[in-house]
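**Q** Fold the following for me, if possible:
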Amino acid sequence: MLKQLGSTVLTAATGATGKETAFGASAAALGMLATLLGGWDKPLQLLVVLMIADYVTGVLGAIKTKRVNSDVMFWGGIRKITVLFVVGLAHLIDGWVAGESAVFRILAIYFYAGREGLSVFENLGVLGVYIPPKLKEFLVQLKEKGEAKE
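**A** Here you go, the predicted structure:
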């Protein structure tokens, strides 16, 4: 009976098939990542959705303009991982400095969400999606201001 109980517990923990094990490990990894980033709340969801949208629209724009470059795509992915690392650091800083408040984390998320959003709009322009002229003017001005500071 003890052997059967142990077998049942082991099977439940690891999964009966490789797919269950992979799914369980993926869910655990995503849960740990969300915890390190301060929780899976609406601001983080917005940032992740914008990051995915930026990557997908960037790849589609590269395909349209025939400028697909695996090196650029790789470093774009690394940049997104680095952004999540900065959000995680901001969450740690909040724990040290602000206690229960998430001031630095929220600032980091909204800053990067703004950058990702601008990039999505630029990519949509490359894809030929209509962007209202006033919005396009505003984005060009923001881009020029950003380039002037660099």
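**Q** Please make it C-alpha for all contacts and neighbour counts, starting now.
**A** OK.
**Q** Of all residues in this structure, which one is nearest the centre?
**A** Note on the chain: the residue nearest the mean C-alpha position is Val48, at 3.4 Å, using Cα atoms, centre = their mean.
**Q** element containing Phe111?
**A** Of the helices and strands defined by DSSP states H and E, Phe111 is found in helix 103-126.
**Q** Name the helix or strand for the residue nearest to the centre of the chain, please.
**A** Here Val48 sits within helix 42-64, counting by DSSP H and E.
**Q** Pull the residues that contact that helix.
**A** Defining contact as Cα atoms under 8 Å, 6 or more residues apart in numbering, one finds that helix 42-64 is touched by 68-69, 73, 76-77, 80, 106, 109-110, 112-113, 116-117, 119-120, 123-124, 126-127.
**Q** Mark which of these are buried, thanks.
**A** A residue is treated as buried here by neighbour count (16 or more other Cα atoms under 10 Å); on that basis the buried members of the contacts of helix 42-64 are 80, 106, 109-110, 112-113, 116-117, 119-120, 123-124, 126-127.
**Q** To compare with the earlier structure, here is another sequence to fold:
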Amino acid sequence: MDWTQLKTAVGLMSAVVTGAIAQVLGGWDMWLQALVLFVVLDYITGLMAAAIEKKLRSEVGFRGVMKKVFIFCLVAVAFQADMLLGTEIIRVAVIGFYLGTEGLSILENAGRAGLPLPEALRNALIQVKGSGKKVGA
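**A** Reported below is the predicted structural model:
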């Protein structure tokens, strides 16, 4: 197998796996895209804040990754619940809740790094998180 064939095979496999994961999570819509972005940014900003504080520890990082995986497991469960009930609200509520949680964590990480926190963004994230709770209640 030459380099071009290997790149094609890896690209194809990546597309299949990514597509399957997106399908289990309810599709690659704006909600899931935002959640993936927030989860990745929270992890990166957490690493940066820990490095600045000189508190970088691999076991804490591993626990963080496991929590992120659980978020996506809950999104998959919420999507299946929507499918069973014939609704489209449970998945959005779960994602909205975690968007708010992850967003507030990003702001917390910025604060740990010594950055001033924009109050308008903090308030918006609290609203997103709160609306997820109300919708899911």
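**Q** Mean per-residue distance, stretch 90-101 of structure 2 versus structure 1.
**A** Between stretch 90-101 of structure 2 and the aligned residues of structure 1, the post-superposition mean distance stands at 0.5 Å (mean Cα distance after the TM-score superposition for structure 1).
**Q** repeat for stretch 61-71 of structure 2
**A** In the superposition against structure 1, stretch 61-71 of structure 2 averages 0.7 Å from its aligned positions (mean Cα distance after the TM-score superposition for structure 1).
**Q** how about that stretch, aligned to which bit of structure 1?
**A** Stretch 61-71 of structure 2 corresponds to residues 73-83 in structure 1, going by TM-score structural alignment.
**Q** quick one: that stretch to chain centroid distance?
**A** With Cα atoms, centre = their mean, to the nearest Å as the basis, the distance from the averaged C-alpha position of stretch 73-83 of structure 1 to the chain average is 9 Å.
**Q** Stretch 82-101 of structure 2 now?
**A** Taking Cα atoms, centre = their mean, one finds stretch 82-101 of structure 2 lying 14 Å from the centre of the chain it belongs to.
**Q** can you check stretch 21-28 of structure 1 too?
**A** Here the centre of stretch 21-28 of structure 1 is set off from its chain's centre by 19 Å, with Cα atoms, centre = their mean.
**Q** could the buried ones among the contacts of helix 42-64 of structure 1 go into CSV alongside distance to Val86 of structure 1?
**A** Formatted as CSV, the entries for these read as follows, by distance: Cα to Cα, whole Å:
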residue, distance to Val86 of structure 1
Lys80, 10
Ile106, 11
Ile109, 9
Tyr110, 12
Tyr112, 10
Ala113, 13
Glu116, 15
Gly117, 18
Ser119, 19
Val120, 20
Asn123, 24
Leu124, 26
Val126, 29
Leu127, 30
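**Q** Glu20 of structure 1: which of these is nearest?
**A** Comparing these against Glu20 of structure 1 with Cα to Cα places Lys80 closest, at 28.2 Å.
**Q** List the contacts of that closest one.
**A** Taking Cα under 8 Å, 6+ apart as the definition of contact, the neighbours of Lys80 of structure 1 are Met51.
**Q** Quickly find the element holding it.
**A** helix 70-93.
**Q** Buried residues, that helix. List them.
**A** Using 16+ other Cα under 10 Å, the residues of helix 70-93 of structure 1 that count as buried are 80, 83-84, 86-93.
**Q** With that, I have no additional questions.
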